[in-house]
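Sequence first, predicted coordinates after that:
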Amino acid sequence: MQSETTTVNCPQCQKEVIWDELSAWRPFCSKRCQMIDLGEWAAEEKSIPGQPTHFDHEAWSEKDPE
């Protein structure tokens, strides 16, 4: 019995990636693509749509109230 191979496209470069435990960086094709994606999230170039939280409020501050 032959098992089906699942493949996905790398979210960064679109290269085809086999989805199994041997693909260390899945869904990415490489560590490089994974780090590029992480950098985009860290730089807030990517986000998940949703309602603003209290952290997004302009009046919020990390300083202690005086």
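Okay, I see it.

CA only for contacts and neighbour counts going forward, please
Will do.

tally of neighbours for residue 28?
25 (other C-alpha atoms under 10 Å).

quick one: contacts for the residue lying closest to it once chain neighbours are set aside?
Counting by C-alpha to C-alpha, 6 or more residues apart in numbering, residue 28 lies nearest to residue 10, which is 4.6 Å off, once chain neighbours are set aside. By C-alpha atoms under 8 Å, 6 or more residues apart in numbering, the contact set of residue 10 is 16-17, 26-29, 33.

Please compare the first structure with the one that follows:
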Amino acid sequence: MSHSQTPSRPLEVPCPRCRTSVQWVEENRFRPFCSERCKLIDLGAWADGTHRIAGEPAMDETEIDEMILRAERGDMGRDD
């Protein structure tokens, strides 16, 4: 039997939330999640900061204002 005649199975991935096996098909409107519940729980974790991408901490407004003032004075290289 040739490769073109082999029926293809949809890709299966684990739900990022509960690890249930999920078929990656267009009919699954929650993919890669298994359900709307898992999708919303994950969204909530991003919203409350539980999930986050590692990197430099964000500056608060005071730090930004101080940086702008230093730049305007021309003393960006000094920390005094």
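That came through fine. Keep in mind that this is a model prediction, so the values were computed, not measured.

before we move on, back to that, top of the contacts of residue 10 of structure 1 by number of neighbours, please.
Of all the contacts of residue 10 of structure 1, the most densely surrounded is residue 28 (25 neighbours; neighbours counted as other C-alpha under 10 Å).

Please pull up the equivalent of residue 51 of structure 1 in structure 2.
Applying TM-score structural alignment, one finds that residue 51 of structure 1 aligns to residue 56 in structure 2.

What of residue 7 of structure 1?
Checking TM-score structural alignment: residue 7 of structure 1 goes with residue 12.

circling back: contact partners for the match of residue 51 of structure 1?
Contacts of residue 56 of structure 2 (C-alpha under 8 Å, 6+ apart): none.

Distance across stretch 53-60 of structure 2, terminal residue to terminal residue?
The first and last residues of stretch 53-60 of structure 2 sit 18 Å apart, counting by C-alpha to C-alpha, to the nearest Å.

element containing whichever residue in structure 1 pairs up with residue 28 of structure 2, please.
By TM-score structural alignment, residue 28 of structure 2 lines up with residue 23 in structure 1. Per DSSP states H and E, residue 23 of structure 1 falls between elements, in no helix or strand.
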